[in-house]
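Novice: take this sequence and fold it.
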Amino acid sequence: MAGGVPIVARAAANDRELTGAAALTLRQSLLPCALVTTLFFLWGFAYGLLDVLNAHFQSALGITKSQSSALQGAYFGAYFLFPLLFGGPLLRRFGYKVTFMTGLVIFGIGCFCFWPSGIYSSFGGFCGSMAIVGWGLSTLEVSANPYLATCGPPKYSEIRLSTAQAVQATGTVVAPVLGSYVFFKNTEDLNSLKNVQWVYLGVGVFVFCLAFAFFFAPIPEITDADMELQATSDELSQEVEPLRKQITLFWGVAAQFCYVGAQCAVAGFFINYTLETGRDHATSANLLAVAQGLFAIGRFAGAAMMKFVKPRYVLLTFLIGTCVFSILSMNIGGTAGLSFLNVVFFFESCCFPLIFTLAIKKLGRHTKIGASFLVSSISGGAVWPQILAQVADRKSTHFAMLVPFIGFALATTFPVYVNLFQRDRMDIAFETVTPARDVEERSIDDEKVHVSMKE
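Specialist: Sure, this is the predicted structure:
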């Protein structure tokens, strides 16, 4: 027990039982949230390496932009299948801790599969390995995103997830720099692909060590009953509607599909865009690191803004920014266009965590399955880069920036809908005054409480 709130750890979580974990105070939630936040750096690092590998494989294996986009297709294609077929059911049956460990193990196995792929210089093998990595990471995202959104005071839900996503963005900054200057410095021939083997072998070993650490980590479970109580414990308290009537969730899923696809299309072909401006590969990788740095800065800035500005306003502002600057980067060439494309990264920063948290707001017992749908929508990263690649092969990467602009524009319909029709639902936690510590840290009954949950 920590501060009067029982910390319940089980091999299998009983979703009809209150554990009190969703009622953790800000101070009590710091440790479990910090542990889970370490996972965000992992998939940020993996995603950052993906962008670098995309460009380097074009040179080392002699493949086209369209063919190299299959690497992203494999990675994000896993996000389409496994959140709903594997990660979501696993989370609902065994709880967060088991899902964390399982995702890490699968991620590690995928990293080890890069070794035989490198031996045979098989691009298909690399794609298969990346699909397993995506399987593991999608399992982690199914659990980590909703966990941070619900572990602690609801008022800070968006801030918690945005801060963790900022840590993830830090991984995307570090990975391109290490990839271009250390890991894949010279990937112009097949022999140099051995570097890829060693890098992913090291990552795999680290991931297995982290899975072992999570086995002993104090991760409190949050059940459907906890989330139902959290969703109905304010002045807007009302029974949570059936899943099929959750319009905000499904609109958020569609928006996330379009947004993530557009984001991945921009990041995956950023180096190709810079090459068209006359830069070389090394300089392009540096510029990608700068862009990812702006992405990370934007997430920290957005998290700070949400202390004073309602999250729904922040999301609308940032998505409008992506639309404006992506269309400018399409129509303006040279250094100016490249600068506008960098600004796109800044405005992309807060969109994913805000779409996620606003879409699952007050879902109650549907939070876990809602999170599965939202993580599955990340599969947009397998579709939109393919479209951009086809346009880029026929026209140019500059002209192909029309594709992410369309994605950003479609995603913007979600905050427009939220601001027009869901204001009260989104603002209730933001406007709640955090209680004083002596009241906030009150104990809850240690006995197991079973609640009746309607389908």
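
Novice: CA only for contacts and neighbour counts going forward, please
Specialist: Fine.

Novice: ranges for the strands of the stretch 301-450 of the chain?
Specialist: With strands called from DSSP state E, counting those that start in this stretch, the stretch 301-450 of the chain shows them at 449-450.

Novice: please enumerate the helices of it.
Specialist: Assigned by DSSP state H, counting those that start in this stretch, the helices in the stretch 301-450 of the chain fall at 311-331, 334-348, 351-359, 367-376, 380-394, 397-400, 402-421, 423-427, 437-440.

Novice: residues contacting the nearest residue to residue 124 once chain neighbours are set aside?
Specialist: In this structure, residue 124 finds its nearest non-sequential neighbour in residue 117, 8.0 Å apart by Cα to Cα, 6 or more residues apart in numbering. Residues near residue 117 by Cα atoms under 8 Å, 6 or more residues apart in numbering: 123, 124, 125, 126, 129.

Novice: mind checking the longest helix of this structure?
Specialist: helix 26-60 (DSSP state H).

Novice: check which residues of that one are buried.
Specialist: Across helix 26-60, burial judged by 16 or more other Cα atoms under 10 Å covers 26, 28-29, 32-33, 36-37, 39-58, 60.

Novice: ok, now stretch 384-394?
Specialist: Neighbour counts over stretch 384-394 (16+ other Cα under 10 Å) mark 384, 385, 386, 387, 388, 389, 390, 391, 392 as buried.

Novice: could you also give me the structure for this next sequence, so I can compare it with the first?
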Amino acid sequence: MNSENLQTKWGQFISLVTVFFFWGFVGSANDILIPVFKKVFTLSQVQSQLVAWAFYAAYFVGSIIFFLVSLKSDVLQKFGYKKTLAAGLSVSAIGSFLFVPAATMESFPFFLTALFTVGLGFSIQQIVANPLAIKMGSPATGAHRLTLAGGVNSFGTTIGAILLGIALFGMGSSAETSLSLEDIKLPFVILGFAFIAVALFMLFSKIEDPAKEEEIKIEAGNKKFAIKDYPQLYLGMIAIFIYVGTEVTIISNLPALLKTAEFGNILEEAIPPFIALYWGSLMIGRWN
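Specialist: So this is what the prediction gives:
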């Protein structure tokens, strides 16, 4: 392979990192939906956490389904990276559009279903996008590209809460704002069309699909995969489980904490900047 082929394909990579932005944007938006749903549906604090649970449980369920299907047939080899990524984006688009009937019906379980569907699409996208980012250039700089993509993801988490807060509460004063589920529809409809646009772009883009190259390598080797042979894999899984669980638990309960008398009785419409500050602080650490 010549040096030109080892150069990072920046045009293709930039288009790919938009997917990383979506993950952060929606994850941060969930933190706004928790206090909103808690107030509108008169939920307990435990019940309000079902918002985060429905979204992140979809990652686990989607990964298990993908794993079980892959035992019989390698999905990425059969359909390719681009088609699989586009399929994940399409699933998330369906979930985004489900927010419209959920808001019309004023149904909390329907909202949870919509969030679960969005998260299910994200699980497919992450299975594809992470290794694809590494493969868009020299393997030696793959970690750098993945770190940069993670920084874009952090940027999405930082501004997601602010943008959804503006959509729901406007740019109003500190006076209490009347919450309406109707205001949730437009942001998620726009998000759904954004998912579709990126899915179509991925399908018709010139991004090279590494699936065929991987097929040749797999056929050339006979060694079967065993997770016990890769401690960095299972230890990394444990580390991700702990750190993601910690950061999501903190931010999911932060709005309730801010609303206590000890922390100023902060209303729902004033919470988005604090959520953005939380994710922004993490972004600074990840960008350094």
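
Novice: TM-score for these two?
Specialist: Overlay of the two chains. TM-score (TM-score structural alignment, normalised by the length of the second structure): 0.85; 273 aligned residues with a Cα RMSD of 2.8 Å.

Novice: just the helices in the stretch 151-288 of the second structure please.
Specialist: For the stretch 151-288 of the second structure, applying DSSP H, counting those that start in this stretch gives helices covering 182-204, 211-220, 231-258, 272-287.

Novice: closest one to residue 45 of the second structure among these?
Specialist: Proximity to residue 45 of the second structure (Cα to Cα) singles out helix 231-258 among the helices of the stretch 151-288 of the second structure, at 7.6 Å.

Novice: in the first structure, what stretch matches that closest one?
Specialist: The aligned range for helix 231-258 of the second structure in the first structure is 247-274, by TM-score structural alignment.

Novice: same deal with stretch 129-136 of the second structure?
Specialist: With TM-score structural alignment as the criterion, stretch 129-136 of the second structure aligns to 144-151.

Novice: what's the answer for stretch 89-104 of the second structure, then?
Specialist: Aligning stretch 89-104 of the second structure against the first structure (TM-score structural alignment) gives residues 104-119.

Novice: just stretch 187-196 of the second structure next, same as before
Specialist: Under the criterion TM-score structural alignment, stretch 187-196 of the second structure matches residues 199-208.

Novice: and stretch 32-40 of the second structure, by the same measure?
Specialist: Counting by TM-score structural alignment, stretch 32-40 of the second structure falls onto residues 52-60 of the first structure.

Novice: the matching stretch against the second structure, how far on average?
Specialist: Its aligned residues in the second structure lie a mean 1.0 Å from stretch 52-60 of the first structure after superposition (mean Cα distance after the TM-score superposition for the first structure).

Novice: what does that stretch rub up against?
Specialist: 63-65, 68-69, 71-72, 176, 179-180, 184, 187-190, 193, 268-269, 271-272, 285.

Novice: separation between the nearest residue to residue 252 of the second structure once chain neighbours are set aside and residue 253 of the second structure?
Specialist: Nearest in space to residue 252 of the second structure, with sequence neighbours left out and distances taken as Cα to Cα, 6+ apart, is residue 31 at 5.7 Å. Remark: distance between residue 31 of the second structure and residue 253 of the second structure (Cα to Cα, to the nearest Å) = 9 Å.

Novice: next, count neighbours for the counterpart of residue 205 of the second structure in the first structure.
Specialist: Here residue 205 of the second structure is matched to residue 217 in the first structure, going by TM-score structural alignment. Neighbour count of residue 217 of the first structure, defined by other Cα atoms under 10 Å: 14.

Novice: just residue 259 of the first structure next, same as before
Specialist: Neighbour count for residue 259 of the first structure, taken as other Cα under 10 Å: 32.

Novice: can you pull the contacts of it?
Specialist: Here residue 259 of the first structure is in contact with 351, 352, 380, 407, 408, 410, 411 (criterion: Cα under 8 Å, 6+ apart).

Novice: wouldn't the last one be in contact with residue 261 here?
Specialist: No: in this structure, residue 411 of the first structure is not within contact of residue 261 by Cα atoms under 8 Å, at 10.2 Å.

Novice: mutual contacts of the two, please.
Specialist: Overlap of the contact sets of residue 411 of the first structure and residue 261 (by Cα under 8 Å, 6+ apart) is empty.

Novice: name the residues that touch stretch 156-167 of the second structure?
Specialist: Contacts of stretch 156-167 of the second structure (Cα under 8 Å, 6+ apart): 20-29, 31-32, 183-184, 187, 269, 272-273, 275-280, 283.
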